[in-house]
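K.L.:
pasting the structure only:
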């Protein structure tokens, strides 16, 4: 195909009448879009709730276990200089 034929073919494609759009398409798209937004919002809330629960669980564990404190020695040091 040379350039003129390609341009003519492209013009024919662009000048075609688009296929008819179903009349209820807009309502269906709006319904699906709003449902998708509600699902995303619910998922985001659930994620934040899980993050909050994990943070609270970690804080409770840290306050009870106190992992930063060195555990007490299990043996008695030897007595010297008596």
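P.N.:
Right, received. Where do you want to start? Values in this document were obtained by computation on a predicted structure and should not be read as measured data.

K.L.:
going forward, measure contacts and count neighbours with C-alpha atoms only.
P.N.:
Noted.

K.L.:
and the gap between residue 79 and residue 63?
P.N.:
Distance of residue 79 to residue 63, computed by C-alpha to C-alpha, to the nearest Å: 35 Å.

K.L.:
Pick out whichever of the two has more residues nearby.
P.N.:
With neighbours defined as other C-alpha atoms under 10 Å, residue 79 and residue 63 compare such that residue 63 has more, 10 against 6.

K.L.:
Next one for the comparison:
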């Protein structure tokens, strides 16, 4: 008997046994749990987008104030010649 046949016979035995009783409010509890998960995921996604927008605004403000594209002035003065 191969592994697949053993699995099939085990599944058939499980299906032939009487099914356990299911709580009457199982569907309502599952729907409520799913709604809670969706709300939590939606709130997390909004918070991450808000954080991303805040970081982009902070970077833009820093870039306008610091102007990193401008060459910094040299720390030393050029030598004076011709005096």
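P.N.:
Nice, thanks for sending it over. Keep in mind that what you see is a predicted model, and the values were worked out from it rather than measured.

K.L.:
Mean distance between the helix or strand in which residue 29 of structure 2 is found and structure 1 after superposition?
P.N.:
Remark: residue 29 of structure 2 resides in helix 26-66, with elements defined by DSSP states H and E. On superposition with structure 1, the mean distance recorded for helix 26-66 of structure 2 (mean C-alpha distance after the TM-score superposition for structure 1) is 0.4 Å.

K.L.:
helices and strands around that helix, which ones?
P.N.:
Contacting helix 26-66 of structure 2 under the criterion 3 or more C-alpha pairs under 8 Å, 6 or more residues apart in numbering; DSSP states H and E is no other helix or strand.

K.L.:
Which part of structure 1 matches that helix?
P.N.:
Residues 25-65 of structure 1 are where helix 26-66 of structure 2 lands when matched by TM-score structural alignment.

K.L.:
Name the SS class of residue 15 of structure 2, please.
P.N.:
Assigned with DSSP: H, G, I helix; E, B strand; the rest coil, residue 15 of structure 2 falls in the helix class.

K.L.:
do the same with residue 19 of structure 2
P.N.:
coil.

K.L.:
Many thanks, we can stop here.
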